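**Q** just the structure for this:
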Amino acid sequence: MSESQTGRAGAPRTGNRPQAGRPVQRPSQRTAPARAGQRQGLVRPAPKAKTRKARLVVSRLDPWSVLKLAFLLSVALGIVAVVASIVLWVVLDLTGIFDRVNTLLGDIGGSSVSSFDIRQIASMRQVVSFTTILSLVNIVLITALSMLAAVLYNICASLVGGVGVTLTDD
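**A** You can find the predicted model right below:
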């Protein structure tokens, strides 16, 4: 035999290569013998992970951070209020509610109120101006009161220890 058909020391090779004339067969699957009381083929479920918990105490709020956050949120609230007032005025105008109110007030008041027009009192410009002024006042009040609340929270937290929060990992 040549060296390609034999191993290093002249012994015949017993690798994965099939011999000529024999069909290729799959290697047999060997399974470990079953232990007593254990079924073959069942998979053991993974153990459940323990839920991690962290207990934290909010002992201090930075008044400057509270001021900035409250200012930004109150500005956003003011913008929402102005846009909502514009949308509401347009919807009331397009659905004819202003005309119905004018007719109702004319019927109730008689001839003295027949020339009354609610659009003169509540025009879009006046409604938006009023909402903008109210939003600016709200911005100042919300910002000042939230900073005052943060300072009061810090004083109370120094006396009683703050608010406890438990965070869990689901």
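**Q** can we go C-alpha only for contacts and neighbour counts from here?
**A** Will do.
**Q** show me where this structure has helices.
**A** Under the criterion DSSP state H, helices of the chain are mapped to 63-94, 97-109, 118-121, 124-160.
**Q** could you provide those in JSON lines, with additional columns for mean neighbour count?
**A** As requested, the helices of the chain are arranged in JSON lines below (neighbours: other C-alpha atoms under 10 Å):
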{"stretch": "helix 63-94", "mean neighbour count": "16"}
{"stretch": "helix 97-109", "mean neighbour count": "15"}
{"stretch": "helix 118-121", "mean neighbour count": "11"}
{"stretch": "helix 124-160", "mean neighbour count": "16"}
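**Q** please provide the structure for the following sequence as well, for comparison with the first:
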Amino acid sequence: MARRDVTLKRIAPLSAFRVGLAFSLIGLVAWLLALCLVWFGMDMAGVWDSLNSLIGDVGGGITITFGMVLSIGALFGAIMAVLMTILAPLLAVIYNAVVDLFGGFVLRLTDY
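**A** Sure, this is the predicted structure:
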């Protein structure tokens, strides 16, 4: 059984950007699917009809629709995806700076 230690000393910011972008887009799709499932589950339970009648009783002219909830959810998800994509290379730069001071991750690889 061969064993070898490898130290991760640098992460390329462009590589971190690409991975962050991929994960952000996958997370955005998962967020929108979850939002749709929650909407339809609450719609089957009658929550939205009750909420819309409550808003109408208090004098509000707004009705909560699927399009409104999906639009707000998509906007929130897109903002979070952009922020996560921007943070990925920034964290890679911070990691590279810290590694220069303290050293990197040591990974122990073994063959079976």
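**Q** might you report the residue contacts of the spatially most central residue of structure 2?
**A** Most central in structure 2 under C-alpha atoms, centre = their mean is residue 27, positioned 4.4 Å from the mean C-alpha point. Counting by C-alpha atoms under 8 Å, 6 or more residues apart in numbering, residue 27 of structure 2 touches residue 81.
**Q** change it to 6 Å
**A** Residues counted as contacts of residue 27 of structure 2 (C-alpha atoms under 6 Å, 6 or more residues apart in numbering): none.
**Q** mind checking how far the aligned residue in structure 1 for it is from residue 164 of structure 1?
**A** When structure 1 is aligned by TM-score structural alignment, residue 27 of structure 2 is paired with residue 77. Residue 77 of structure 1 is 29 Å from residue 164 of structure 1, where distance means C-alpha to C-alpha, to the nearest Å.
**Q** how about residue 61 of structure 1?
**A** Distance, residue 61 of structure 1 to residue 164 of structure 1, by C-alpha to C-alpha: 14 Å.
**Q** over to residue 88 of structure 1?
**A** For residue 88 of structure 1, the distance to residue 164 of structure 1 equals 43 Å [C-alpha to C-alpha].
**Q** hang on, the earlier thing: what about residue 61 and residue 164 of structure 1, which has more around it?
**A** The neighbour count for residue 61 of structure 1 versus residue 164, taken as other C-alpha atoms under 10 Å, is higher for residue 61 (17 against 11).
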